[in-house]
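Student: can you look at this prediction? I've put the sequence above it.
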Amino acid sequence: MTAANTRLADRTDGTDRTHRWGGRRPGGPTTGPPPRPPYREPGKAIVHDDLEKRPTPRSAGAPRLPLSHSRKRLWYLDRIAVAAPVHHVSAATLIEGPLDAGRLASALRDPVSRHELLRSTFDDRGDGPLRTVRATAEVPLRRLDLTGGSASGTDARGVSEPEAELRRVLAEESAGPFALDRGPALRATLVRTGEERHVLLLTAHRIIADRASLTVLEHELACSYAALGGSPVQDLLPLPLPHADRPSLDRPAPDWERETRDEEVAYWKRKLADLPPLDLPLDRTRPRTPTGRATGRGLLLDTRCAEALRQLAREEGVSAWTVSAAAFAVLLARWTGRHDVVFGTPLDRRPPTSARTAFGPYEDLLPLRVDLTGRPSLREAVRRVAHTRDEAERHAGVAFGQLVQLCEQERDVSRHPLCQAVFAVTGERRTGFTAAGLTTSQLTLDDATVPYDLRCTVTDDGDDGDGRGGLGAELRLASDLWVPESADRVASAFRALLTALAETPDRRIAEIPLLSPEDRVRLDAWNATDRPLPEPATVDGLFLACAERAPQALALTDRTGSWTYAQLRGRADRVARNLIAGGVTPDSVVALHMRRSAGLVTGMLGVLLAGGAPLVLDPGHPEERLRSMADDADISAVLSRAEPPAWLHGLGVPVLRLTDAEHDRPVAQGREPEHVRPCPVGPPPRSRSHPLGLAAVVHTSGSTGRPKAVGIPHRAVVRLITATDYVSIGPGDVLLHLGDPAFDITAFEVWGALCNGARVDVLPGDEPLGPDEVLTALRELRPTIVALTGTLFNRVADIDPRAFGGLRHLFVVGEVMDPRRTRAVLHGGAPPERLHNGYGPSENATFSTTHLVDRLPEDAPSVPIGSALTNTTLHVLDQELGPVPIGVTGELYVGGIGVARGYLGRPGRTAERFLPDPFASRPGALMYRTGDLVRRLPDGALDFLGRADQQVKIRGYRIEPGEVEAALLDRDDVRECVVRAVDVAGDRRLVAYVVPGPGRRPSPPELLGGLRDRLPSHMVPGHVVMLDELPTTPSGKIDGRALPGIAEGAGNPPGTDTVPPRTATERALWEIWADALRVRSFGVHDSFFLIGGHSLLASVVRTSVRARLGVTLPLRTLFDVPTLAGLAVEVERAADEAAAAAVSARADDGSEQLDGLVAELERLAESRRAEERAGGSA
């Protein structure tokens, strides 16, 4: 165990000794009746008008006292999360010398008598949580002896075994639960570690004390110990009025006081309006009940850097706190991708006149909302933080608990209200327990807890001497949310920001690199994907090589026949010669006006052999769209299967019929290739293709509705299908061509087969392609490699999750992979040999990443999109095109030789999306801006978070619709869904479009009620639209433009889809809620906390449920299931269990008489059974 002050955490009490750094002191007005008290040190509260803290004499004989807002919250948290040590505060002192343990135990009586909080209990007897002050109480001194063992050596961390044992004992004693209803909320432990060597540990619940209070207690304990030993002691200072004495809120107040308080309340309502939670990127799903466990990381800046920060503070006339807090604010902004961040800072509300004697939970929290918009410099960030804090402290009379009430945020026990991140600086060193004849020193405790998502504590060693020491910091992250590697990265980024503040304060905050050197090496390694391409690196060249190696191998089949490689080559050669004769030159674009068929494959191959690039125009698409595509691509010829429509002749280019360009006929279906007369094959034409030349032109949807023509070079396709590390394709493989040939999936389905000696089976394009057709193809054609859109995969998996058992590779592409269907396929008994999640925009030739899905945890909310293909690089960048740290959300940019040449005919749009690649060594390299939000996982794989342009902001909250979709898709009665933001009469609302699953059809109120039980209120859609099918594009993706709109007045936002109570239990609960809330316009799916409920009323409801229904529920039940429908289920389950237990107890003791409680429980249960019988017969 190390001595005191070796770590900054041991010194933290929330105060900020900025006078050592120099700087201005914001003050209140100096005139006016009566004047505001002068500004105390930053971190010390302004208490002139704080109704929570301004004492008045207590009326005599008041045994039970109301709790302040902060105490109520702590009481509720203690009831909800049993034995959470995160709400404890401890202090340890090493005592060497002849300690009299008995005298120390007796000395504890004086502080207990002196401070009524040490004699207080906290309970709820039906009228809400109250505090009871007892006349007497005792805090026993628990004694432990660690001298009996003979342990020696060190543990894995190099800590001696006796010290490790002491640390373990102190941690256990600090974490032990308190019974607040019995008291006391203080524990004293004396641990003997050797001859005349002890450790005194004091642990208190934060409902009665803060860290500074333990210093007060240690001082008083030392005085009492000395007095009992006959030593002269200095008289203790008189106590202030008890901390808990509060004026009644209805007590008349002076006009100036009311006006000041009204002004402060109005300020905070404005300042915290539409305040969203801090969306820090998490490694783990946020649990409903946090454990409070933390992972801490420390850092130390050298003297030179620390002095530069002090100099910056002096230049700006601000405090040390402000400079380091500015670095923290920038850290939050960069880590979340937001310019509007909020964090809390501790505020000591002790009365200035009794700071050394006041015992109680005086530490409060002051929220600071910092605006970092407009690309500010670090220096400007310092100024903005200074202004924000000055302004907040001028309005600090409203306690944090009251701010929570004012903001009317939805209660969420899984996160700290208002402030999920807290910044503090170390305060004065505590003196600890001291006594004559004893040598004492403070000990640093391994306090691995944090009540927030993130807490940063800074200490300035220059405060302790000549002002030239170093600067230290500890960042503590909730272990529930992050893995230890993330703590390392946050600490590294904070160090980088502090260093930048010291060295380049005028640099813009977005320009500061936050990647650690180690992570830079990792990113470089993950992007080291360069591999040589096979020769020739063209699609037609690879096909010709396969045709020469195995001319009689089967290459192509559809419902009309089969063709060998030699036959297909012969037909394609003839098409090529005709096109060349028609004027097609290398890099010319040739349109093929055909549906998906073997003939289309032949035509595309012929275009490639002629040196051109095929552009498929599906006859089923609207003429206007096809004409726009042809115009953009500047086509030089048209191939058509049937008689071309008149508009094609009007394009002014040669129009050929495919049947006129080829002269042989296909083999009859079912005949073997060796029985077929070989097609005459002349010498192959001289290759007219080049790796940089166009291999295809595909179209992708545009935001304006006009499609964009993407020019894909040969090398991009070759890199996709040959010499890859994600799939191996060979002569024994059969690939299904079932995708829309106008899109980039063709490159994988068709050329992946024909460039590797495999066979491609073409499903007819003139018939609808649904799950039944896919199931038939899987069963009859027995392919080995298949790619399906996410929608089609889901539909097939719903019908038969074992249908993919015969596949070597199954790729789910084009849409987010659904975790529920994925698990069904993996665990259905016949999964494919390899299941892949494939991701990639058309602008990077089909796949940029793939992820092999061999397992998926039950709680996994998404499926990663994986790692880069060979010859592909992935860059997760911020708005300044700088790499974001691993785990942080950014926009994905893809580089490498798979990047397309741009949008044909759209130079402006090309320049916007295809940017020079600053990370590439190849001259002229481009990277494509995908518009997709992703983050790196620790293993380098990417997690897809949605489209940047589909994220919506509603009432100040940033919402990813995919998260809402995932919650809906977890239901068995939902087959498909999509969530979009829709403008309804000028109001931006979320709308869920839902296709129900088999069986009973869920109603919109049911779906909304289920979402309210799982998601925060701001993520619950305002409307649910039930559909028979979701509209899809020709490529099989969801067609968002075809979704129906929402008319003004149609449907209802959440909370107005009022469903009345339907059962006896719901009716009884409805009356209880109505009485507690004083409202009657709500339904069974409305959230308790959105119709006026709060934690105190939750306790009232719980008490009423116990009194009226005879059911005792845990307090946290209403937080877990805040709807009346959900609560009714919990009440009925508890009633059934209680009734069964009561019957069992009566059988044991022979009693035949029912008491009133059991009778009421059985009446409720019988009523419910009768309703169920009635419902079943209706």
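Tutor: Here it is on my side, so go on.
Student: from here on, contacts and neighbour counts on C-alpha atoms
Tutor: OK.
Student: next SSE downstream of the longest helix along the chain?
Tutor: As assigned by DSSP state H, the longest helix anywhere in the chain is helix 1124-1149. Downstream of helix 1124-1149, the next assigned helix or strand under DSSP states H and E is helix 1156-1177.
Student: so how far is that following helix from its chain's centroid?
Tutor: Chain-centre distance of helix 1156-1177: 42 Å, with C-alpha atoms, centre = their mean, to the nearest Å.
Student: now do stretch 374-383
Tutor: Taking C-alpha atoms, centre = their mean, the mean C-alpha location of stretch 374-383 is offset from the chain mean by 27 Å.
Student: can you give me the end-to-end span of that stretch?
Tutor: Distance across stretch 374-383, first residue to last, is 14 Å (C-alpha to C-alpha, to the nearest Å).
Student: likewise for stretch 479-490?
Tutor: Stretch 479-490: ends 14 Å apart by C-alpha to C-alpha.
Student: what do you get for stretch 510-525?
Tutor: Termini of stretch 510-525 sit 25 Å apart (C-alpha to C-alpha).
Student: now swap in stretch 710-723 and tell me
Tutor: Counting by C-alpha to C-alpha, you get 24 Å between the two ends of stretch 710-723.
Student: hold the first one in mind and look at this next one:
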Amino acid sequence: MLSQAIEGFRLSPQQKHLWLLQQQSGDIYCSQCVIRIKGQLEIDKLKLALQKVINRHEILRTFFHRQPGIKLPIQVINDNSEFFWQELNQSNGGYKPIEELCQEERQFVFDFEQSPLLRTFLLTESADQWLLLINLPSLCADSWSLKNLVKEISDIYGECLNDQELEDEPVQYIQFSEWHNELLEDEDAETGKAYWQQQELGSIPSLTLPWESHSDRKTRFAPKVYTVKLEPDLVAKLDKSATLHKSTIAEILFACWQTLLWRNTGQSDIVVNTVYPGRKYEELHETIGLLAKWLPVRCSFQENFKFTEVLSSIKDTLDSHEKWQEYFLREEDKKNDDYSSNSLISFEFEQWDDKYESGGVSLALEKLYVCFEQFKLKLSCVLREESLTAEFHYDSELIPPESIQYLAEQFQTLVASTLNNLEATVGELEIISDRQLQQLLVEFNQTQTNYPQEQCLHHRFEAQAQQTPNNLAVVFGDEQLTYAELNQRANQLAHYLQKLGVGPEVLVGIFIEPSGFGGASLTFNIITVILGIIKAGGAYLPLDTTLPQESLAFRLQDAQIPILLTQQSLTEKLPNYSGKIVCLDTESEIITQEISENPTSEVKCDNLVYLLFTSGSTGKPKGVAIEHRSLVNYLDGILERLNLPPGSNFATFSTFAADLGNTAIFPALCTGGCLYVAPQEQVSNPEALVKYFQRHPIDCLKIVPSHLAALLTSPGMQSILPRQRLVLGGEAASWNLIEQIQQLTPDCQIINHYGPTETTVGVLTYPVNDKLENNASKTVPLGRPLANTQVYVLDKQLRPLPIGVPGELYISGMGLARGYINRPKLTAERFITNPFTDEPKARLYKTGDLVRYLPDGNLEFLGRTDNQVKIRGFRIELGEIEALLDQHPGVRQSVVSVWEEQGNKRLVAYIVPNKQQQPSVSELRSFLTQKRQEYMVP
């Protein structure tokens, strides 16, 4: 038998796009409105009015039939004007709040093959007040349709009371649909399509919002809305400004929205979609159906553009688009037939009439919700009389609600700032509210803690040695010292050094193997030497024994070291040096004859405690000078975050010439714990390292993430993981590594730790949660500041940036270094006056690190603003290596970069050789090895 023929009509281009979008995503797209009715309502007449409205507009009694194997359905008009009707009141038990009912209806799954698709609910609030909810598929209506419905229901309700009929016949939707399809198929349509191709929209990347989720688990489109009411005085100002600049309120708000998106993303070319009603011809004004269309509006930004210039540009684009709106097809703007448009950011402006009076009742639009396109973020501004409401619609699968609330506050601030001065540049406009500024500058930085301010580091150690003299203090390999033994030997060295003139502000170089020397065993290991220098009142400069002679010579000369402590076997490595050389192994008998009591010195908390050299962009390293108070403040701050019981065991196997190990050294020695220093020959042998830590279980370890990741590839390496705290530092840590660690040792607390040498070891910590949830950051966050530390995310003009917006990290507080030794100009450039406090002499350190605030107040690392890199925890200025390569006679020019593969970073150098001489790779590597350590050689 032949199936019965069904007469139908083609979908309009708008319907086709929405249908394909629905089929691909499975999401629900509806249009709904709530109408408030006041007066003596006759409910039967209202139902009759609704029926007559449905009779007038075929789209309200249309269903969609799709033949098997056919991609698109046809529109079928039903002669029956039935519709779903339900009355709800408090007495019949079915009453529920209107917002709840609206939410339920937005989840209602329409059967497009069955009519009726129109659903209505009448909620009785009182004897003379009702709410009428109308819900139907967005295939059948847009927001203009719903506003038309309110007017028609009012008009026809009045006619029903008087037994009259409306005489005018509206244009039916299928007429519009056929016209629009024919328009696009006409030969003349090529001109309109060419207009949209000339916009070059495909070359502009989608906006990535600062607060977007980085999870790949998104499975559905989950729109939600957050609504705010703008201040009443803004409406009057908007109206006045629009008149003054020959613009409209909608255009000014649209320009504000574009500006805010630029300020939050930094993307200079932005595309924001705005809705065109599709009713530019008068005959279509009263047509009901999906005529509206989202059109992309491109806008370019620069810091010095005036807002009026942006406004003018947007106005011109909107006017131009108006002419060609029918020719834009969303599917032609996409690739691979992907109709999912969740990257869209949109704007719309609605103006609602107040109310319609008819037959003794008034009808007024109270709520309007229309969704016929996926979006990531959409701003809908609604003007009603003197009231302006901003609705922030967002995909809750991508953006958290707290970020939307923050954005709404920014928008209100920006609109107010703009209306105060439309001639201001877009970079000058305020977007951070007073409340947000208080949060950024004060609440996130409430770290003041009253630690003992006058203590020096050795005072803390001496008190601990007196309290726990018999506790193990340090273990080098399998040899060990108690607190009493360590304190005694450090005291003897201190008395010896004081006789050589060591005291406050006197630098002493340390050039020894960490574990001690031969027969002298642990008499003068590096921990003993560090404590001895500090107890003498001096400051220490640790020098790596792998340093090339040229690099060692520079450090000794630049720091003007008067005394160098070394060992006999290393004297051959020393350059020409005019200061006093003390070989601790040959002098040990003399030193151990010194008295063993704690020495006295004139050292104060603002005296130097150590000097560390870091890579320098000019080709020469720079010495960072740290004072006692900064180190003691760090000690107290990190102990508070670690929250370990006294007597915990710490381990370190990083170089003593950097400050990474200070997280273990001083917390161990000032809390009665034991410091385990793994021998270098075991550190480089995974099997030996496993056995070492099996013999010596530890509670806390600090390690560079890439180093740990490499170690964990060897069998049995979980034995090196501590029992209680694992501190990661020196470079960004990945979530994959965190997951791997948690599987191996679920009871160990992981702490990510960040801080430049110039801020004393570290200033931020982030305790990783037990469960890895939908992380807002691509890498493990840097965290929040330690005690007596303030952090700021600023732009180039030193203005605070909002949560989520990338900027440079500036650090202030007790941890700041004194500066760079013998580099007053560089010190002045990097350590600047803190403009956010009244505290005299307060400074900010300019880190060069690009970060952003996460909504919870933690900081996320994003990269660098310069050419500094971190490889295996070593801080390297690429410019330093380039400057050294350029010194080679066979190199005319060089560029050094970082090559990363599967998480492993390597230095790679590219050179332009001189024509007369073309050096080999081995020759260049040998040249650099004579000047810098291996980790700095590409």
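Tutor: Perfect, I can see it now. Just so you know, these numbers come straight off a predicted model, no measurement behind them.
Student: what's the TM-score for these two chains?
Tutor: The TM-score (TM-score structural alignment, normalised by the length of the second structure) is 0.81; 868 aligned residues with a C-alpha RMSD of 4.1 Å.
Student: now do the helices in the stretch 851-1000 of the first structure.
Tutor: Along the stretch 851-1000 of the first structure, the stretches classed as helices by DSSP state H, counting those that start in this stretch are 907-913, 961-969.
Student: tell me which of those sits nearest to T260 of the first structure.
Tutor: Of all those, helix 961-969 sits nearest to T260 of the first structure, with 42.6 Å by C-alpha to C-alpha.
Student: the longest helix of the first structure corresponds to what range in the second structure?
Tutor: Mapped onto the second structure using TM-score structural alignment, helix 1124-1149 of the first structure covers no residues at all.
Student: buried set for that helix?
Tutor: Under the neighbour-count criterion of 16 or more other C-alpha atoms under 10 Å, helix 1124-1149 of the first structure has 1124-1128, 1130-1132, 1134-1136, 1138-1139, 1142 buried.
Student: stretch 755-764 of the second structure now?
Tutor: Counting neighbours by 16+ other C-alpha under 10 Å, one finds that the buried residues in stretch 755-764 of the second structure are G755, P756, T757, E758, T759, T760, V761, G762, V763, L764.
Student: closest to K367 of the second structure out of the residues you listed?
Tutor: Once C-alpha to C-alpha is applied, the member of those that ends up nearest K367 of the second structure is L764, at 46.6 Å.
Student: hmm, back to that, export the helices of the stretch 851-1000 of the first structure to JSON lines and tack on distance to S689 of the first structure and mean neighbour count?
Tutor: JSON lines is the format used below for these (distance: least, C-alpha to C-alpha, whole Å; neighbours: other C-alpha atoms under 10 Å):
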{"stretch": "helix 907-913", "distance to S689 of the first structure": "24", "mean neighbour count": "13"}
{"stretch": "helix 961-969", "distance to S689 of the first structure": "42", "mean neighbour count": "20"}
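Student: how about the ones you listed in JSON lines, adding distance to R834 of the first structure?
Tutor: Supplementary listing: the helices of the stretch 851-1000 of the first structure in JSON lines, determined by distance: least, C-alpha to C-alpha, whole Å:
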{"stretch": "helix 907-913", "distance to R834 of the first structure": "33"}
{"stretch": "helix 961-969", "distance to R834 of the first structure": "24"}
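Student: out of the ones you listed, which gets nearest to A273 of the first structure?
Tutor: Closest to A273 of the first structure of these is helix 961-969 (C-alpha to C-alpha; 22.8 Å).
Student: ok, V912 of the second structure to Q893 of the second structure distance?
Tutor: 5 Å.
Student: these two - which one has more neighbours?
Tutor: Q893 (16 against 13; other C-alpha atoms under 10 Å).
Student: wait, that one touches I911, no?
Tutor: Yes. Taking C-alpha atoms under 8 Å as the definition, Q893 of the second structure is a contact partner of I911 at 5.7 Å.
Student: tell me where the stretch 151-300 of the second structure has helices.
Tutor: Under the criterion DSSP H, counting those that start in this stretch, the stretch 151-300 of the second structure contains helices at 173-185, 189-197, 232-244, 249-265.
Student: highest mean neighbour count out of those helices?
Tutor: helix 249-265 (a mean of 22; mean count of other C-alpha atoms under 10 Å).
Student: confirm that L202 of the first structure sits in a strand.
Tutor: Yes. According to DSSP: H, G, I helix; E, B strand; the rest coil, L202 of the first structure belongs to a strand.
Student: what sits closest to it if chain neighbours are left out?
Tutor: Distances taken as C-alpha to C-alpha, 6 or more residues apart in numbering place A188 nearest to L202 of the first structure, at 4.7 Å, with adjacent residues excluded.
Student: please, which helix or strand holds the one you found?
Tutor: Using DSSP H and E, A188 of the first structure sits within strand 186-194.
Student: show me what that strand is packed up against.
Tutor: When contacts are defined as 3 or more C-alpha pairs under 8 Å, 6 or more residues apart in numbering; DSSP states H and E, strand 186-194 of the first structure sits against strand 141-145, strand 197-205.
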